[in-house]
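> sequence unknown, structure follows:
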């Protein structure tokens, strides 16, 4: 059976809003998790949701809130994982050791920029949370910065998807799925190149 844009649209319209929101939120949550988030094409999915909102399937701002809050919750898991990793000796030496002091001092001075702008960079999107927790950053400052970054990322993705849908018309869904597949393949290939 051939997959078509109308089948995707009918799937999203036939599921309940709760299920649709849950799937979007879980994907955004996974995108915010350390390690896992590096493999998920979160930006592309935000663009897809923006394209679907252009088709009238859901409200754009509603999608932005779901994506931003889901991603932020994933980042908070990463933040607390970083705090707990301080108990592991090799990680503690890496984050608090004298050999890396200058690098971590730079991270500490520019944490806001790293967290906010890091949300916009696909491969490293989930790692600032881990290191902010490991460096024992104040949780309220962290939440403030990650909230800004998550909303910037969600707004950029959703409204880029809306714009691309207006320009590409009926070809938007196949184009976005092709981008998702290519971005997953690029992430896998780059991981294999680094390990070899």
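Everything's here; your move. As the structure is a computational prediction, the values presented were derived from the model and not from experiment.
> can we go C-alpha only for contacts and neighbour counts from here?
Noted.
> quick one: residue 141 and residue 112, what's the gap?
The spacing between residue 141 and residue 112, counted by Cα to Cα, to the nearest Å, is 9 Å.
> Compare these two and say which is more crowded by neighbours.
Using other Cα atoms under 10 Å, the more surrounded residue of residue 141 and residue 112 is residue 112, with 20 against 12.
> And here is the other one:
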């Protein structure tokens, strides 16, 4: 990819391999994003509008790529397992064992919905695969939910790129704003959590 932008690299990949190239780009994006899916998918839709890709093939191959990338992170979570995850979390300041227990309880109750809907949320699209692996969600269930959620996300963005044609970059602009809002909400929640923990810690030290 030296000497070319990520966008040019993805374009070359699709020009060379067709729809499977878009699938490979999405699989790589899921693990180590050279270019966000919000850019790859509309670009694939634009390519389909020009006849370079088959529209249905683009949807199927990018969904397959999403599943492959998600499986890589699922197996990472499975390899880490609960003990390693708890040990790593224990090294993070202000994180308690009870936090892990609550997270486990939450995933036990809402894991399936999280895997499905998480595929439609920037950043969490990839990250949700790790706790699914840690908790050893049944593989057929994980693959099925990942494929369904990814198919919805991928189809929406490919069709948007297909409809907009040469103006496909407009899609990325709107999603960038959406991504920033999501990340902003998460950061505010983390700041609130840390602030509450710090205040509790100070009060505890004063009582002691």
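Done, it's in. For clarity, every value in this text was computed on a predicted model and none was experimentally measured.
> where do the contact lists of residue 141 and residue 112 of structure 1 overlap?
Common neighbours of residue 141 of structure 1 and residue 112, using Cα atoms under 8 Å, 6 or more residues apart in numbering, do not exist here.
> From residue 30 of structure 2, how far out is the residue nearest to the spatial centre of structure 2?
Nearest to the geometric centre of structure 2 sits residue 125, at 2.0 Å (Cα atoms, centre = their mean). From residue 125 of structure 2 across to residue 30 of structure 2, the span is 8 Å (Cα to Cα).
> got a list of contacts for stretch 75-89 of structure 1?
With contacts defined as Cα under 8 Å, 6+ apart, stretch 75-89 of structure 1 is touched by 29, 32-34, 91-92, 126-127, 129-136, 143, 146.
> per the alignment, residue 23 of structure 2 corresponds to what in structure 1?
If you follow residue 23 of structure 2 across to structure 1 using TM-score structural alignment, you land on residue 25.
> got a list of what that match touches?
Contacts for residue 25 of structure 1 (Cα under 8 Å, 6+ apart) come out as 66, 67, 69, 70, 71.
> wait, doesn't the third one sit right on residue 148?
Read that as residue 69 of structure 1. No: with contact defined as Cα atoms under 8 Å, residue 69 of structure 1 does not count as touching residue 148 (10.6 Å).
> the more surrounded of these two?
Comparing residue 69 of structure 1 with residue 148 by other Cα under 10 Å, the one with more neighbours is residue 69, at 20 against 17.
> Buried residues in the longest helix anywhere in structure 1, which are they?
Taking DSSP state H as the criterion, structure 1 has its longest helix at helix 139-168. Buried positions in helix 139-168 of structure 1, judged by neighbour count with 16 or more other Cα atoms under 10 Å: 142-143, 145-162, 164-165.
> Show me what it is packed up against.
helix 42-54, helix 60-85, helix 111-118 (3 or more Cα pairs under 8 Å, 6 or more residues apart in numbering; DSSP states H and E).
> so which helix or strand takes in the nearest residue to residue 30 of structure 1 once chain neighbours are set aside?
Using Cα to Cα, 6 or more residues apart in numbering and skipping residues adjacent in sequence, the residue nearest residue 30 of structure 1 is residue 37, 5.7 Å away. In the assignment (DSSP states H and E), residue 37 of structure 1 maps to helix 36-39.
> Residue 107 of structure 1 versus residue 159 of structure 1, what's the distance?
From residue 159 of structure 1 over to residue 107 of structure 1 the distance is 31 Å, taken as Cα to Cα.
> typo on my end, residue 178 of structure 1
Computed as Cα to Cα, the residue 178 of structure 1 to residue 107 of structure 1 distance reads 36 Å.
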